[in-house]
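[1] My questions concern the predicted model and sequence given below.
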Amino acid sequence: MKAFIRADASVEIGMGHRVRCQALIHAFQALGWHCEFVAHRRYAELSDVSDRLIDSEADFLPLAEQADLVVLDHYGYQASDINRLYQHQKNLLVLDDMNDRGDFSATWVLNPLNEIYASSVLNPLTGSRYALLRPYFPHALKTQKKENHRPHKLLITLGGTDPLALTLPILQSLLYSGFPRENILVMLGKNAVNANSVMTFCQQENIEIERDVTDVTPLMRCAKIAVSAAGGTLFELACLGVPTVFAQVADNQTRSLEQHVPLDWCRTVRFDGVTPDIQKERVTLLVKQLNSLWLDEMWQEKARKTAQNLVDDQGANRVAKTIHTHLEKIRSIDPN
């Protein structure tokens, strides 16, 4: 069977859509599926050479009819756009975070948060058991259980693109506050904004830094606390039990933080939609929180246990098997 995945990536959009779709692709491929990304040509720079490029969303409609399944992970699609796509492909899986696009029709919606959708969504797949983690997390969990060491690093990871260029000011503020540089570990995305300046600063200050990491789990496993953007990485850090201060860099991260911060395994500071002066103030606030939490061993232990109980490593497999079984059953009833 064949699936088309409609998702884009750019410095502004970030890499999160593509990353979580890749986790889903890996699970479908394990079941024998052929999967292809479909991206808009304006975002070709961060696409793969194997992607199908389109010049408009209208170009995607005839492609959708050729697939057995369409996966849509795209905030540019509002309810009317999704309904239009659904007319061309009933086997439609919509990936969602905010549940704020109005009522639309789809056979499946995947949202790792606890959300309620209209009856026009036939099969909602909601809650953290459907969180999409990259395929090396099962191995990471097994390895983590065998290890007998205490994590000792502050992991700073602001996503694949770090769209608000927060990594450098956070590092500068950390050092100014007296935070021990030997405990800092920076994970920088391949397409991160201001990457050269961050690399230069880390080299000058003797701060450990890794860039364009494929398997992020070894770095996460050594993290005592993390500073992270609040996209799909939220669920990855929860899975490995890493207490985190999330830097919210986009509006679509609001709902996940509203549901997770009250559980008290993480904190958040919001950076999107504010002036540069306020952004500076919030960097200082974030660093102040970090210094306090770094010494709070009791909170860290409680946070680790809470986080690990929220997310496992089987979300992508659950989604793929659910859809695969459904379509196989339909085929057995109607081979044509």
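    Thanks, I have it.
[2] alpha carbons only for contacts and neighbour counts from here, please
    Noted.
[3] In three-state terms, label V70 for me.
    Assigned with DSSP: H, G, I helix; E, B strand; the rest coil, V70 falls in the strand class.
[4] Nearest residue to P218 in space, please, no chain neighbours.
    In space, P218 comes closest to A140 once its chain neighbours are excluded; the distance is 7.5 Å by Cα to Cα, 6 or more residues apart in numbering.
[5] swap in R270?
    In space, and not counting its chain neighbours, R270 is closest to Q248: 4.6 Å by Cα to Cα, 6+ apart.
[6] Tell me how many other residues crowd that neighbour.
    Using other Cα atoms under 10 Å, the number of residues around Q248 comes to 20.
[7] list the contacts for N91?
    N91 is in contact with D68, L69, V70, A106, T107, W108, counting by Cα atoms under 8 Å, 6 or more residues apart in numbering.
[8] next up, a second structure to put side by side with the first:
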Amino acid sequence: MRVLFRGDGGGPLGVGHLVRTLALVEELRRRGHDALLAGHVEGDLARRLLEAADVPVLAMPPARPGDGLEAVAALLEEHPAQVLHVDHYDLAPLPAGGHLPGGTLLSSMEEGSFGRRRADVVIDPTVGAQRQDRPDDGSAWVLRGSEFAAIRRSVRDQRRARPGEQPEQAGRVLVQMGGTDPLGLTPLVVRALARTGLPLQVSVVVRRDHVAQVREAAGAAAHLDLDLHEPGADATALLGSHDLVVSAAGTTVWELCCVGAPMALVQAVDNQQDGYARVVAAGAATGLGGPQDAADAERTGRALRELLLDRQARQAMATAAAGLVDGLGAWRIVGAWEHALVRPAPVPPVLPEGWTVRAASRDDAELLWEWRRHVDAHSSRSGRTVTRAEHESWLVSSLGRRDRVLLLVSDAVGDVGTVRWDEHAPGDWEVSITVAPSRRGQGLARSLLAAGEVELTRGREVTAYLAVVHEDNEPSRRLFDAAGYLPDLPPDEDGFARFRRPGPGRVTR
């Protein structure tokens, strides 16, 4: 597979787009695929990042608002690719009904309404995006949520190395206001840190032309020990070694979440609004407001002092942040491309004609027990036989749970099987299906799964259907692959992998 990336790197706000592109390039190369970047590269930081990654770049003039994707058609004629991935919010979508030449798959990165366009694969890595309204524009695969944040390997290494406990009083602070900091926020934050009155070792990632302003902002604050770093590929090593990170609310936020770093965030520009609000609401960061708020050194200094002295708050933020981004976003996205190239676009599940679905009851204990006894040992995650008493206790408990749905499915012939759903996170439901012993070998599993999916959405918000399958269970893997479930987690130490199908969530039509 060859992927052509279209976007601009560097410039006032483009480094974050480039960083997540490089994370995807890393994963493509790990799997033996090729990548080519097409765009305009501006600034020393962008050039250093590309040089470190050793990625071929096809130089192009910078895109302007209103430029359309149809112009990429000529580019694909000259540089054929199986996937075109667009990470540029200003490029206009293809005309209605338009397609890329040669059957090339169109993949598009968006952030809320920014960069929204119809595509074969749409990715929005914003926290909670899967629970927000999105118009149904005909996009085939819509992958939304922070599990699709593309994170570089150097950042993932910091996640593993980061110590777990926060000190009573934070002494090490990192100030990282984006790759280029076009609004000059770095000196404002340093000035606020000086107002805390606390002894701090402050690492500052700062452009050369902002160094004098940073030193001036620190002034005569003897309690601040400044350590200045130029933006570059090696700056990621700083993310995991500080007690607090003060950052702009751009792409760096997803990296900081992956590392599990306590954060204080400034919303620098409009397209950071959703991500800023949701990360703060999730308890993964403290919000400092916008640039005007950050410029109030007294107010910002008080907020930072309170956080620096509150170990419990920082610990809670670190835990919440690490739970939002696991570092597997690039793995999931590339896996989705591989899947979409060989599988037709998913279709909404439909209840087969003549089939009925009902909730299980205690009267079904005997029937469910008989079916359960016939389940193959290798399809059970525990691998052990359940006793009759344990089964009956489990059924009574299951029927009283809000996070479990147990369904019985029938057709004109009789019972087909059972579908069980367990909610692991709000809106994320894991499936387990059992075909009735007398109906096995009739090719009913996929229809049984579809029936369960349809029933689950009645009165519930479903952001994702999940399936856990052992790597040796080839029939189950084929079933979920054909049903549009994408790789979500690689096999664990026991050989169980997880697959995900995007749910309808709150899609508007």
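    Looks like it arrived, so ask away. This is a predicted model, so every value here is computed, not measured.
[9] hmm, back to that, can I assume the residue nearest to R270 of the first structure is in contact with D272?
    Yes. In this structure Q248 of the first structure lies within contact range of D272 using Cα atoms under 8 Å: 6.5 Å.
[10] and the residue nearest to R270 of the first structure, how far is that from T254 of the first structure?
    Q248 of the first structure sits 8 Å away from T254 of the first structure, going by Cα to Cα, to the nearest Å.
[11] likewise E281 of the first structure?
    Distance from E281 of the first structure to T254 of the first structure, by Cα to Cα: 20 Å.
[12] Compare neighbour counts for these two and give me the winner.
    T254 (16 against 12).
[13] So which bit of the second structure is whichever strand or helix holds that one matched to?
    Under the criterion of DSSP states H and E, T254 of the first structure resides in helix 254-260. Alignment note (TM-score structural alignment): helix 254-260 of the first structure is matched to residues 273-279 of the second structure.
[14] That stretch against the first structure, how far on average?
    Following the fit onto the first structure, the mean deviation recorded for stretch 273-279 of the second structure is 1.3 Å by mean Cα distance after the TM-score superposition for the first structure.
[15] For the longest helix along the second structure, which outside residues touch it?
    For the second structure, the helix with the greatest residue count under DSSP state H is helix 15-30. Residues external to helix 15-30 of the second structure that are found in contact with it (Cα under 8 Å, 6+ apart): 5, 7-10, 34-35, 45-46, 49, 53, 87-88, 149-153, 178-180, 250-252, 330-331, 333-334.
[16] residue closest to the middle of the first structure?
    Residue closest to the mean C-alpha point of the first structure, counted by Cα atoms, centre = their mean, is G232 at 1.7 Å.
[17] for the first structure, what spans make up the strands?
    Using DSSP state E, the strands found in the first structure span residues 2-6, 34-40, 52-54, 69-72, 92-95, 106-111, 121-126, 153-157, 184-188, 208-211, 223-229, 244-248, 266-270.
[18] among the ones you listed, which is nearest H260 of the first structure?
    Within those, the stretch nearest H260 of the first structure is strand 266-270; the backing value is 7.2 Å (Cα to Cα).
[19] I would like the residues contacting that closest one, please.
    The set of residues external to strand 266-270 of the first structure that reach it, using Cα under 8 Å, 6+ apart, is 243-249, 257, 260-261, 282, 285-286, 303.
[20] how far away is the residue nearest to R270 of the first structure from L240 of the first structure?
    The span separating Q248 of the first structure from L240 of the first structure equals 20 Å under the rule Cα to Cα.
[21] for L133 of the first structure, same thing?
    As for L133 of the first structure, its distance to L240 of the first structure is 11 Å (criterion: Cα to Cα).
[22] So the two - more neighbours on which side?
    Legend: neighbour count by other Cα under 10 Å for L133 of the first structure and L240, higher for L133 (27 against 24).
[23] returning to that earlier point: are any of the contacts of strand 266-270 of the first structure buried, and which?
    For those, a neighbour count by 16 or more other Cα atoms under 10 Å gives the buried set as P243, T244, V245, F246, A247, Q248, V249, L257, H260, R282, L286, A303.
[24] Skip the chain neighbours and tell me the closest residue to the fourth one.
    Just to be clear, that refers to F246 of the first structure. The shortest distance from F246 of the first structure to any residue other than its chain neighbours is 4.5 Å, reached at T268 (Cα to Cα, 6+ apart).
[25] quick one: buried residues of stretch 115-124 of the second structure?
    Buried, per 16+ other Cα under 10 Å, within stretch 115-124 of the second structure: G115, R116, R117, R118, A119, D120, V121, V122, I123, D124.
[26] After alignment, which residue of the first structure pairs with L198 of the second structure?
    Using TM-score structural alignment, L198 of the second structure pairs with F179 in the first structure.
[27] isn't its match right up against Q289?
    No. Shown here, F179 of the first structure and Q289 do not form a contact pair, counting by Cα under 8 Å, at 11.9 Å.
[28] okay, how far is it across stretch 247-266 of the second structure, tip to tip?
    End-to-end distance of stretch 247-266 of the second structure (Cα to Cα): 6 Å.
[29] same check, this time on stretch 56-67 of the second structure
    For stretch 56-67 of the second structure, the first and last residues are 23 Å from each other (Cα to Cα).
[30] Just want to check the distance between the aligned residue in the first structure for G184 of the second structure and W108 of the first structure.
    Under the alignment (TM-score structural alignment), G184 of the second structure pairs with A165 in the first structure. Distance of A165 of the first structure to W108 of the first structure, computed by Cα to Cα: 35 Å.
[31] what does K90 of the first structure give?
    Counting by Cα to Cα, the separation of K90 of the first structure from W108 of the first structure is 10 Å.
[32] Would you state the helices of the stretch 151-300 of the second structure in chain order?
    Applying DSSP state H, counting those that start in this stretch to the stretch 151-300 of the second structure gives helices spanning 153-161, 185-194, 211-218, 252-259, 273-281, 291-294, 297-308.
[33] Quick one: those helices as a markdown table, columns for distance to V419 of the second structure too.
    Converted to a markdown table, these look like this (distance: least, Cα to Cα, whole Å):
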| stretch | distance to V419 of the second structure |
| --- | --- |
| helix 153-161 | 36 |
| helix 185-194 | 53 |
| helix 211-218 | 60 |
| helix 252-259 | 34 |
| helix 273-281 | 33 |
| helix 291-294 | 51 |
| helix 297-308 | 47 |
